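**Q** Below: sequence and its predicted model.
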Amino acid sequence: MPDHAPCTHLATHDVSNQPPVSGDRDLLREDLPLAEGLAREAPAWVAERLAPLACNAGRESWQVLADEANHYPPELRTFDRHGRRLDEVHYTPAYHHLMHLACGGGWHGVAWEHEGAGGHQAHIAALYLLTQVEPGFCCPITMTHAAYPVLRQDSAVLATWGPRLLAHDYDPRALPIGDKRAATFGMAMTEKQGGSDVRSNTTRATPNADGSVRLTGHKWFCSAPMSDAFLTLARDEAGIGCFLVPRFRPDGERNGILLQRLKDKCGNRANASAEIEYADAWAQPIGAPGRGIATILDMVQQTRLDAATAPAGMMRQALREAWHHAQGREAFGKRLADQPLMQRVIADLALETEASLALCLRTARAFDGAPHDDHERALARLLPALAKFWHNKRGPAFMAEAMECLGGIGYVEEAPLARLYREAPVNSIWEGSGNVMCLDVMRVLGRHPECIVALRQELALARGAHHDFDRALGMLERRLDATPETLEAQARWLTQRLAQCLQAALLLRHAPNAVGETFCTARLGDEATPLFGVLPAQAPLAAILARINP
């Protein structure tokens, strides 16, 4: 047999007409709407503390870890090799690096360290940045953050768990709380038969002599099942109660939290969600007996604001990817970034991103002001549901449009847009679907008239700034005067329009005229359409596009 020479691969073409590798970014310095929003809404310390995170989170190496965490999703380890129950979730090291990025900076606890003094604004801005690294791992960050106001309802519980919840550290080890440096929290509310209707829950709480309880039942979705403790709802003699369920009982043995399986989800693949059984699980009551739903609402309000912020962060990442591609790619003799239709699409995406961020930051300021200001307290009651509903309704269409800007390369898994597209629906479903959000908005407006007063005051601050805005306010006022039955039938329209009008008011007051006026015409004018890229003929595209990456 003759010897064969090694095969030589000849280049068939040059790789050209592709955008350059984006490289490391400073996610605060390059985000003018975020920098302006923080300067407007937050104390100076917030931007100063965020600056190192923004620089670090923009490194390309984090995207490599995000890809790994999604490519190798968590695995359930039910038993050890001897057949003993483990009920543990195994993650790739990349996931733990992502958790260290968030917890090491204390972003899960910053709202409570600086409560009433910019803490919520710091948390929301950090979540907006962390989402641009990888949205999935932000779920346990959100729930750990949101658990704190519930823990404060019991001084003994707070003394044990509070310091570890606030620790600037991440400790993934499965150990009793006394052996942990830091703790994370999950939640387990919904059951198969009820979903959002938690009043139909059947999990039973049986009292022990020492005041603790034993839980027996199932939970259809348990978020972040690797957490050190869970807040859950169960039924006792007084009704539906709220309970804290630790991974380990006080005697150091594993608690009766049996992980049945991990959910195989459309997106959010770096994060685990599980079906669980409570098999005589030890738990502590928190809050008043029979008032579990009211008790847990302290947590839900927090998680809803986070669920409104995540799509804003995802929009920013998708916008940045689309604009970077358009600037580095030519078609039909000129750059995509110079094509009139592409400019209109990306400018419209930029408007949506800026409007969503503005509403998130304003809501966070309301959270910070709520303890000492009636106006801010009224806004804090209403705005999370508004923002969560509308930002998440815009998210999937936004991701699809941004993906289309890249063409086929946007649809492949190497690009983050495919991951963002699969991720987009989850925050709409989590913590209450769209209909639940709209019904909550109607409930707040019906039971808390001070919320309507506060919202009208906010909207009135921009009255007279744009004719389409003024006309939209007039129509909104007429609809709000309808009967309760009519209001519920129009709940989706009202919730959408309230959110859009508030976004418009914020942009008219605080953004450049090019942004605020174009947003009003495109969203509230005669030719308003849900289709991205339909902007007024004379829209100042250059001024809007210049704000994407100044």
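**A** Cool, got the structure. Because the structure is predicted, anything quoted here is derived from the model rather than measured.
**Q** can we go C-alpha only for contacts and neighbour counts from here?
**A** Noted.
**Q** what's the burial count for Thr12?
**A** 6 (other CA atoms under 10 Å).
**Q** what about the longest strand in the chain?
**A** In terms of residue count, the longest strand belonging to the chain (DSSP state E) is strand 273-286.
**Q** Put this next to the previous one:
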Amino acid sequence: MNNLWKTHEVNNQFDELTDYNLFATDTVMNEYLKQYNLENYISILQNTGAKLGTKESFEKGTRCNLLGPTLKAFDRKGNRIDQVEFHPDWHYFMSEAKKTGLISFPYENNQKGRWVFAAMNFILQSQVEPGALCPATMTQASIPLIQKEERLWDELKSKLLSREYDERDIPVKDKKSIWIGMGMTEKQGGSDVRSNTTIAKRSNILNTGYKEFLLTGHKWFFSAPMCDAHLVVAQIEDNGQLACFYVPRWKPNGDKNPIEIQRLKEKIGNNSNSSSEVEFKNAWGILIGEEGRGIPTIIEMATFTRLNCVLGATAIIRQATVQAYSYALKRMVFGKKLIDQPLMRSVLTELALENEAASITSLFLADNFENSDSSETAKAFRRTITPAAKYWICKKSIEVSAEAMEVFGGNGYVNDGIMARLFKEAPVNSIWEGSGNVMCLDVLRSIKKDPNDLKLVFDYLLEIAQKDSGLTNQIKVLKQWLQDNIETNFEAKARLFTEQLILIVQACLLLKHSPKEVFQAFYDTRLNSTKQGHFLGSNVLTPEVTTIVLSRIINH
């Protein structure tokens, strides 16, 4: 009887790719480590990639996004507790971020390649569940600031660098490891932190020996509220100067700090992670850095968080490209597999080019973060190219994830699949820590503040580009354009300059690290006058070059 009402056979339907090693299949990562004699990291990353790539791991990522956090403002007796409850799978990914050294490794030692290792670790984990990497990013970025506060660093060092996950909501002194969040933006200002109205009043209420303050005001985006402490920008009451404060969730005397969660944000993506609106009601905090130096202090932290925005966007590009390519290998359309359809090959080839360019740029930037204390050129790239890369790669991740979703058709446009999740996640990296316009303006500020930074960048690029006359000419043309335009309404042209700059950087890095066919394909479709179209897939390469580029998506 059941067979009588069986209306059809299900065929030509395929699940997203799982049960594969995210690291072992990544051509760019493996080549980069070998090129720079960093093979000692391969076995660790192999283990991480294998664990993250299991079907169970991807299912955990799906669950903790579909079943996101909930606010529990009061206990059953009516006491204010301001707790956020998470799905158990969220804690799994938080634990992995700690255990694998994603947060702590760059600060544990001076081992060569430590920042590249951390960057690869971040890209791998972010492909499966990026929400947990928001508190991981803020914690990692807070460490350089806290290191400058000798006494506070002595108290927190072991907890910040611990690889043990401690989810308990108790005072910092009683915890094995801790997380640090950020509280910067307010309703009236957003990225304009100088307009903040939260007031910090001097106090010595707990007699800790620190410069104590009581904060009153609000934060419009407070991420993530269950962190053990937050770095907060506020205006000092008696002099109006902005400063940065360390504000713990629990006061040193064991009382809960009066930071009240008003609500959790209903975000488009990043649903496993909690972002909140809060009010400070004489919340206790201590001064970090100098009075009047709140903005420079927080910008220093933002430099690190912006790198992780680039890494997160790279992870989205990587995972979207891998999933689209894998699906195209199996799906039959109009009598052929998708991968054999000429137009689909053009689309996938351009996804592959974006994947390789973003990956190389991310790892190169991580290397420059590691070497910026000893190299002026590395410092110049860190200051000038980090915001340029954040602007470009984060926006490219939105485009790539949308194109990759189309490969799946309607199956990609459902919330319980990874393609829709990648697409909805992509915009947050572009918005968080400064939107596109802010990034381009930061590039301009950097080159105006210290013109030598851009000179060092151009000198480095010209040294690479000497192998290719066309690329060399592109650099010279951009230098001349800058000279002609820097004094004439330059701010309005910031996006144009930033786009051309980062494309040249990516082309140079591909020339240095990738097969010549990959570089030439990127150059011809992004910089050369032979560029044919605007959307991904509208540029046609030879069948031979297409095959080479596609072969690099999944390392066999």
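**A** Now that the structure is in, tell me what you want to look at. What you see is a predicted model, and the numbers here were worked out from it, not measured in a lab.
**Q** mean deviation (superposed) between the longest strand of the first structure and the second structure, please.
**A** Between strand 273-286 of the first structure and its aligned stretch in the second structure, the superposed structures give an average distance of 0.5 Å (mean CA distance after the TM-score superposition for the first structure).
**Q** Could you check which residue of the first structure pairs with Cys508 of the second structure?
**A** Under the alignment by TM-score structural alignment, Cys508 of the second structure pairs with Ala505 in the first structure.
**Q** From Arg463 of the first structure, how far out is its match?
**A** 8 Å (CA to CA, to the nearest Å).
**Q** Then Gly290 of the first structure?
**A** From Gly290 of the first structure across to Arg463 of the first structure, the span is 45 Å (CA to CA).
**Q** and what of Pro512 of the first structure?
**A** In terms of CA to CA, Pro512 of the first structure sits 16 Å off from Arg463 of the first structure.
**Q** what do you get for Pro371 of the first structure?
**A** In terms of CA to CA, Pro371 of the first structure sits 28 Å off from Arg463 of the first structure.
**Q** Those two: who's more crowded?
**A** Arg463 (16 against 12).
**Q** Tell me who's in contact with the more buried one.
**A** For Arg463 of the first structure, the contacting residues are 469-470, 505, by CA atoms under 8 Å, 6 or more residues apart in numbering.
**Q** What does it correspond to in the second structure?
**A** In the second structure, Arg463 of the first structure lands on Ala465 (TM-score structural alignment).
**Q** same check, this time on Met143 of the first structure
**A** Match for Met143 of the first structure (TM-score structural alignment): Met138.
**Q** Repeat that for Leu476 of the first structure.
**A** Aligning on TM-score structural alignment places Leu476 of the first structure opposite Leu478 in the second structure.
**Q** Surely that match is within a strand?
**A** No - counting by DSSP: H, G, I helix; E, B strand; the rest coil, Leu478 of the second structure is not found in a strand; it is helix.
**Q** Pull the number of nearby residues for it.
**A** If we define neighbours as other CA under 10 Å, then Leu478 of the second structure has 16 of them.
**Q** what's the answer for Lys175 of the second structure, then?
**A** Lys175 of the second structure has 15 neighbours, counted by other CA under 10 Å.
**Q** Quick check: Glu321 of the first structure vs Ala350 of the first structure, distance?
**A** Per CA to CA, Glu321 of the first structure is found 12 Å from Ala350 of the first structure.
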